[in-house]
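> Following is a predicted model, sequence given first.
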Amino acid sequence: MLTYTPGSTLVHRLDPRTKLAVQFAFALVAFTASTAPQLIGLFVVGLGSLRLAQLAVRAVLRAYWVVLLILALGPVLAAVTLGPPWLRLDPALVSLRSIARIVPILFVSAAYIHTTPIRETRAAIQRTIPGRPGQLLGVGVALTFRYVPVLRADLRSVRDAIRARNGDTRSLWERSQRLTVLLVDRALRRSDQLAIALQARCFAWNPTLPRLQFSRRDVPVWLLSIAFVVVAVVDLLGL
């Protein structure tokens, strides 16, 4: 599971609002890309972001392997038909082209998670979206980033406990039932602990967040974001 790792790379030193902007702009241009050169360019940008963040491609693939596996099934399912000729290549290529747009987005988002503290993400959201909606979104994103790794650790510990008690000798249905019940029980306990912790720490909707400030190094990234948006608009309008 990818989490924030302190560092001094260029991506670490960027303002989180800049990194969020380039993510959204890159996602926009990715979903409008259709030609092979455009898709290659998306991968170049995605791999370049990992390089600048000093994040190994192997670590990203290991973190997103479930997502990538599900995406890989898309072209296979698209190629299968219920009658002759049983397999069709054109739908598989269309599905593969769609999937090729998503992988670079995962690379860019992984670079963001690796280089941005959770509190800075919350500060960027709350200072970009005013009022209670921004506060609610900031809190939701912060809690998601903090508790997804915890829930994944609970999943591993429950699975190991079942195996230690020879649970893997049972049927797949029984194991799935047992795993689901235990995970739901742990998730409910975590929610109760979270509520008590928030009360104990006098949870506030508008806490003192980190101070954010743009610098000269953010300017080229903002220009890149604008260029992404322009390219996406040109593709959408067919100019």
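Now that the structure is in, tell me what you want to look at. Numbers count the residues shown, from 1 in each chain.
> from here on, contacts and neighbour counts on C-alpha atoms
OK.
> Next one: the residue of the chain most remote from its centre from Ala92, what distance?
Ranked by distance from the centre of the chain (CA atoms, centre = their mean), the top residue is Pro84, with 39.1 Å. Going from Pro84 to Ala92 by CA to CA, to the nearest Å gives 16 Å.
> dropping in the other structure now:
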Amino acid sequence: MTVAYVPGESPAHRLDARVKLLVQVGFAAAAYAHTTPRGLAVLTILAVGCVWAAGGTVHEMAWGFRWAAPVLLVAPIVAGATLGTPWFRLERALSTGLASYRVAIVLLVAGAYVRSTPVRESRAAIQRLVPGRAGRSLGIGISLVFRFLPLLRRELASARNALHSRCGDARSLPERMRIVAVAGLNRAFDRADRLALALNARCLAWNPTLPPAKFGRLDALATLLAAGLVLSALLPWV
């Protein structure tokens, strides 16, 4: 399971996509400005609140971003290890551990955004925030990435399962990796060709009609939250 959009009526689903992007930016700024355990504890409560507001659970988000867990867990050990005495520096490990935890809570907030925002609204938000041709290019790129990556992951998993069903476990690890990678690349190129053909057949709109923008009381509250997060990053409070 990966983090993906889930239709719903949660508070986050009712927010304007632009406001949710601002909250993400403010949260990331605050997380990188306040790196003490006390500051990260406050931000953890806020991150869990964002997940709850999107109608999800922390377990769901953590499982969706499980690919990042090995790096985040190993980083403090690598940072603390030394080649000579004392062999392990606890202060370095703690500092890197806090940085890894900071990345984890930022991913929680990002997952809440993905879960509560349709691809079409993400594209519209980017195009409204970034004017001109650059905004349209970014909007198209983001919409294609959101739609293409889950399919690519699914096809890689399908290739791996097919290899295992044919007694591929008997092969060496490098050989299994090569077979799955080649199969994944072939399917990705085939899907890209079909995507290009489909876009041409449907006369891809360079500047389509965007969904209507919405801004209500809930959006105003979320905007105040984003502004508060940015101010907290500029004015140390921990």
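Thanks, I have the structure now. Bear in mind that the values here come from a model prediction, so they are computed numbers and not experimental data.
> Quick check: nearest residue in space to His114 of structure 1, chain neighbours excluded?
Excluding the flanking residues, the one nearest His114 of structure 1 by CA to CA, 6 or more residues apart in numbering is Tyr4, at 4.4 Å.
> is it true that the one you found touches Ala111?
No - counting by CA atoms under 8 Å, Tyr4 of structure 1 stays clear of Ala111, with 9.4 Å between them.
> So between those two, which is more surrounded?
Ala111 (30 against 16; other CA atoms under 10 Å).
> and the more buried one, which of the three is it?
helix (DSSP: H, G, I helix; E, B strand; the rest coil).
> which residues touch it?
Applying CA atoms under 8 Å, 6 or more residues apart in numbering, we find Ala111 of structure 1 in contact with Val11, Ser49, Leu50, Ala53, Leu55.
> Likewise for Gln126 of structure 1?
Shown in contact with Gln126 of structure 1 (CA under 8 Å, 6+ apart): Gly134, Gln135, Leu137, Gly138.
> out of those, which are buried?
Gly134, Gln135, Gly138 (16 or more other CA atoms under 10 Å).
> and which of the residues you listed is nearest Gly41 of structure 1?
Proximity of those to Gly41 of structure 1 (CA to CA) peaks at Gly138, which lies at 31.7 Å.
> Please, which helix or strand holds the closest one?
Assigned by DSSP states H and E, Gly138 of structure 1 falls within helix 131-164.
> any idea which helix or strand comes after that helix?
As assigned by DSSP H and E, the chain's next helix or strand after helix 131-164 of structure 1 is helix 172-200.
> mean offset of that next one relative to structure 2 (after superposition)
On superposition with structure 2, the mean distance recorded for helix 172-200 of structure 1 (mean CA distance after the TM-score superposition for structure 1) is 0.9 Å.
> Give the other helices and strands that that helix contacts.
Judged by 3 or more CA pairs under 8 Å, 6 or more residues apart in numbering; DSSP states H and E, the packing partners of helix 172-200 of structure 1 are helix 131-164.
> Off-centre distance for the helix it packs on?
A distance of 13 Å separates the centroid of the chain from that of helix 131-164 of structure 1, by CA atoms, centre = their mean, to the nearest Å.
> Where does it end up in structure 2?
In the comparison with structure 2, helix 131-164 of structure 1 aligns to the range 132-165 (TM-score structural alignment).
> so what's the residue most central in space within structure 2 up against?
With distances taken as CA atoms, centre = their mean, the residue of structure 2 nearest its centroid is Ala110 (4.8 Å). When contacts are counted by CA under 8 Å, 6+ apart, Ala110 of structure 2 touches Gln24.
> next one: Arg92 of structure 2
Pro76, Ala79, Gly80.
> try it again with 6 Å
Going by CA atoms under 6 Å, 6 or more residues apart in numbering, Arg92 of structure 2 touches Ala79, Gly80.
> just Ile126 of structure 2 next, same as before
Counting by CA under 6 Å, 6+ apart, Ile126 of structure 2 touches Gly139.
> For Val119 of structure 2, see how far away it is.
Ile126 of structure 2 is 11 Å from Val119 of structure 2, by CA to CA.
> Now the helix holding Gly138 of structure 1 on structure 2. Mean distance?
Mean deviation for helix 131-164 of structure 1: 0.7 Å (mean CA distance after the TM-score superposition for structure 1).
> by contact count, what packs against that helix?
Judged by 3 or more CA pairs under 6 Å, 6 or more residues apart in numbering; DSSP states H and E, helix 131-164 of structure 1 is in contact with helix 118-128.
> from the chain's centre, how far out does the helix it packs on sit?
Relative to where its chain is centred, helix 118-128 of structure 1 has its mean C-alpha point 16 Å off (CA atoms, centre = their mean).
> What residues sit buried inside that helix?
Neighbour-count burial for helix 118-128 of structure 1 [16+ other CA under 10 Å]: Ile118, Glu120, Thr121, Arg122, Ala123, Ala124, Ile125, Gln126, Arg127.
> All set now, cheers.
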